[in-house]
Each structure stands twice: as C-alpha cells, then as structure tokens.
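Trainee: only geometry, no sequence info:
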C-alpha cells in the first residue's frame, strides 16, 4: 500500500507540474526571465505577440508609471511593465494559488516595488481611493464573465486614475461593442485571433 500511495503522489505531482507553465518577460531589465504560472481556471496569460504590440504602444509611457494590473493572473503585463522600469505595480488577483505565485515571483525577481492584493477585483475597485492613483492600468479579465466593462466604469468612478491615465483593455473578440467612460479616448485597437486589444487615454477638462 505504501508503494502504491507513493506512486500515486508522484503521479499527481507530475501531473500538477505538467499542468503549470511559465511566462517569459520579453524586454527590459528582466528580459528572458521565465516566471512560473499556476494552472488556474480562467487564467489566460497574454501571449508574447500581444505583449510586444501592447508595449510598443506604451513605449514612451511605462518608465516611471504607477501600474495597476486589475486581473493579474500570471502577472505577465504587470511584470513586463516593471521590467521596463515602471515605478511600482499593484496586482489584483482573486485566486489564492495564483496570488501566492505572484508573490513568489516578486520575491524571485527581488522586487520591492510590487504588491499583491488577493481578492475580487470588482470589490476592490468598488472602494474609492483618494491617496493612490495609477498612470497605467491593465484590464484583462477572464472571458465571458462580464467583468471588463464594469471594471472600466469603476476605475473612472472611484478615483483610481491619474489625470491622463492609460488603460489597456483585452477582451474576447465578440465584445466589439464594449462601452467605456465618455472621457476615455480610444488611441489604439487591434484584433488578434480571439481577442480585441484596446488602449484608451483618460481625458480631463
């Protein structure tokens, strides 16, 4: 029985290991580093090709930015921004195991300018913030859960955004009619396979 139990544990560990994966930082001070990612339902890391497009759009705007990764998942967008010398980043993540992995990856990269907040992103965004506003925000939620549009309006309503904040939104391609706050200007848009990528800039009077 002991041998069988040991074999079962080893098989389970092997399956878990194979189910998990890695993301790769594509540029900046951590270029080429691979970070472990938990296999979590709904977690959909942004592909390297899309990340390259997004950060080409943001080339002049990442350094020194205060970053909020609203549905962090693997943290691929937030870590990419930190690699490119963003000032600091806050990661929101609902899943406990994914949040724990984000913390481990922060420690692995020896970052002292990144924080993980484990919890429901919409609930976190419902809280008005007066002290901290963000210059660069990533909204890349799990598909088909009606999260992106709600997040965008909460960001605007509850004072999360700096005066001319940039907001990157990634949604499933069927959401071509996604609404955004009236004072957000669409700067860039690209359809890549099953996703639509949009970059907005907040406008203030």
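Mentor: Everything's here; your move. Treat the numbers as computed from the prediction; the structure is a model and nothing was measured.

Trainee: CA only for contacts and neighbour counts going forward, please
Mentor: Will do.

Trainee: Helices along the protein, start to end?
Mentor: With DSSP state H as the criterion, the chain has helices at 2-19, 48-57, 76-83, 96-108, 121-126, 148-157.

Trainee: ok, residues contacting the first one?
Mentor: In this case it means helix 2-19. If you take Cα atoms under 8 Å, 6 or more residues apart in numbering as the criterion, helix 2-19 is touched by 38, 39.

Trainee: and here's the other structure:
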C-alpha cells in the first residue's frame, strides 16, 4: 500500500508541533521501518489531550520519529533507546540539528535497558523490529519493572499478521491498520 505522504529515501518528515515539516535523516539499515506519516498523524491526534508535559519512552527507537514527534508536540521529555550504533548516531545528529531539548539517547538493547533503574513514564512507544518478536517480553518488563505511571499510555506497532500478547490490565483505547502494520493505543 502506498503512502501518499511518503518521503524521499533517507528522509522522513515531522508532521506537527514546533518542528512541523522538519526532516529527519534516516540511515539505510536493514529492517529499519520508520512509522508512516499517516500512522503518526492518527496516533498523535489520539494523544492530543495527553501529550503536553508527558514523560515518554521510545523503545527500539530506530529513527526516533515517534519520540521526536512527541517532543515537537510538547512532551516534557523522551528517553530514546536504540541498539544499532548507526541508528543511535543518526538519532543524536537529528536531535542536535533540530536543537531539541528534553531528548536523551541510550545506546542499548531495549530488554537490557529495562533491567535498569525504572523511571515511570506517561507514554511508551513499543515498536520493536517485527522479525525479533519482542512485544510480549518488553511489555511484561514495562509492566512489572515499574516503568509505567499509574495511567500510562502505551502505543504498540506490530505486524498485522500477528497479535502480541500484552498485559491484561492494558485496555485497548483505539487501533488501526495501514498496509501490513497494525497499530494500537492502550491505557494502563
């Protein structure tokens, strides 16, 4: 399925907030799959009432498009977690070039990062590489490790072909599909 707002190879666009229309450089890495513009637009329309001042965690950040979009729309902070060194370098360069504040990048595997000292988050973006099948494991670590505030929102992006098993106390708020991608917003 074609996205009418598809960016040129190697670049994607921030679609709202103070950084609207800013471009992010995207490294050419196997399996790197930035969230489509129309999916981000839908997600942030859903999040509009809660994004201002939110503490966010962008696990398996990749390009960081979700977290940077959150910062652009008024999130207080975003902790980006990415294991690929080239993606980390590109993410740090994009944050510096855009002169953003409130974003920190951790070069780490998401599961190992979640074994550290928890910092409760208001919003978590859970979008691991589809081929690794990490949704259930990371969701359990988030829930049991103290990473979620009492009323946290959790965005989950997965393959349309497989539904991840998530904690029973995560209530589905909204969901949609775009091509082979299923995206859903849950509230704890």
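Mentor: Happy to help now that I have it. Since the model is a prediction, treat every value here as computed from it, not as a measurement.

Trainee: Once they're superposed, what TM-score comes out?
Mentor: TM-score for the superposed chains, counting by TM-score structural alignment, normalised by the length of the second structure: 0.93, backed by 181 aligned residues with a Cα RMSD of 1.3 Å.

Trainee: sorry, back to before: tabulate the helices of the first structure in JSON lines, adding columns for mean neighbour count.
Mentor: Listed next are the helices of the first structure as JSON lines, based on neighbours: other Cα atoms under 10 Å:
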{"stretch": "helix 2-19", "mean neighbour count": "11"}
{"stretch": "helix 48-57", "mean neighbour count": "15"}
{"stretch": "helix 76-83", "mean neighbour count": "25"}
{"stretch": "helix 96-108", "mean neighbour count": "18"}
{"stretch": "helix 121-126", "mean neighbour count": "17"}
{"stretch": "helix 148-157", "mean neighbour count": "19"}
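
Trainee: Export those helices to a markdown table and append columns for distance to residue 64 of the first structure.
Mentor: What follows is those, written out as a markdown table (distance: least, Cα to Cα, whole Å):
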| stretch | distance to residue 64 of the first structure |
| --- | --- |
| helix 2-19 | 35 |
| helix 48-57 | 14 |
| helix 76-83 | 9 |
| helix 96-108 | 18 |
| helix 121-126 | 23 |
| helix 148-157 | 20 |
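
Trainee: right, and the ones you listed - which one's nearest residue 30 of the first structure?
Mentor: helix 76-83 (5.4 Å; Cα to Cα).

Trainee: Where does the closest one end up in the second structure?
Mentor: Mapped onto the second structure using TM-score structural alignment, helix 76-83 of the first structure spans residues 65-72.

Trainee: any idea how far the most centrally placed residue in the first structure lies from residue 60 of the first structure?
Mentor: The residue lying closest to the centre of the first structure (Cα atoms, centre = their mean) is residue 72, at 3.4 Å. If you measure residue 72 of the first structure against residue 60 of the first structure using Cα to Cα, to the nearest Å, the figure is 22 Å.

Trainee: Need the counterpart of residue 50 of the first structure in the second structure.
Mentor: Per TM-score structural alignment, residue 50 of the first structure is aligned with residue 39.

Trainee: got the contact list for its match?
Mentor: Contacts of residue 39 of the second structure were listed using Cα under 8 Å, 6+ apart, and they are 178, 183.

Trainee: try residue 102 of the second structure
Mentor: By Cα under 8 Å, 6+ apart, the neighbours of residue 102 of the second structure are 71, 76, 77, 78.

Trainee: Can you lay out those as a markdown table showing distance to residue 10 of the second structure?
Mentor: Formatted as a markdown table, the contacts of residue 102 of the second structure follow (distance: Cα to Cα, whole Å):
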| residue | distance to residue 10 of the second structure |
| --- | --- |
| 71 | 21 |
| 76 | 28 |
| 77 | 26 |
| 78 | 23 |
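
Trainee: Considering the residues you listed, which are maintained in the first structure?
Mentor: Among the contacts of residue 102 of the second structure, the contacts conserved in the first structure (both residues aligned by TM-score structural alignment, their matches' Cα atoms under 8 Å) are 76, 77, 78.

Trainee: residues near the residue nearest to the first one when sequence neighbours are not counted, how many?
Mentor: When you say that, I think you mean residue 76 of the second structure. Of all residues not flanking residue 76 of the second structure in the chain, residue 53 sits nearest, at 4.4 Å (Cα to Cα, 6 or more residues apart in numbering). Residues near residue 53 of the second structure, counting by other Cα atoms under 10 Å, number 14.

Trainee: who's in contact with residue 53 of the second structure?
Mentor: Residue 53 of the second structure touches 74, 75, 76, 77, counting by Cα under 8 Å, 6+ apart.

Trainee: corresponding residue for it in the first structure?
Mentor: Aligned partner of residue 53 of the second structure by TM-score structural alignment: residue 64.

Trainee: For residue 84 of the second structure, see how far away the match of residue 50 of the first structure is.
Mentor: According to Cα to Cα, residue 39 of the second structure and residue 84 of the second structure sit 24 Å apart.

Trainee: Check residue 178 of the second structure too.
Mentor: Residue 178 of the second structure sits 26 Å away from residue 84 of the second structure when distances are taken as Cα to Cα.
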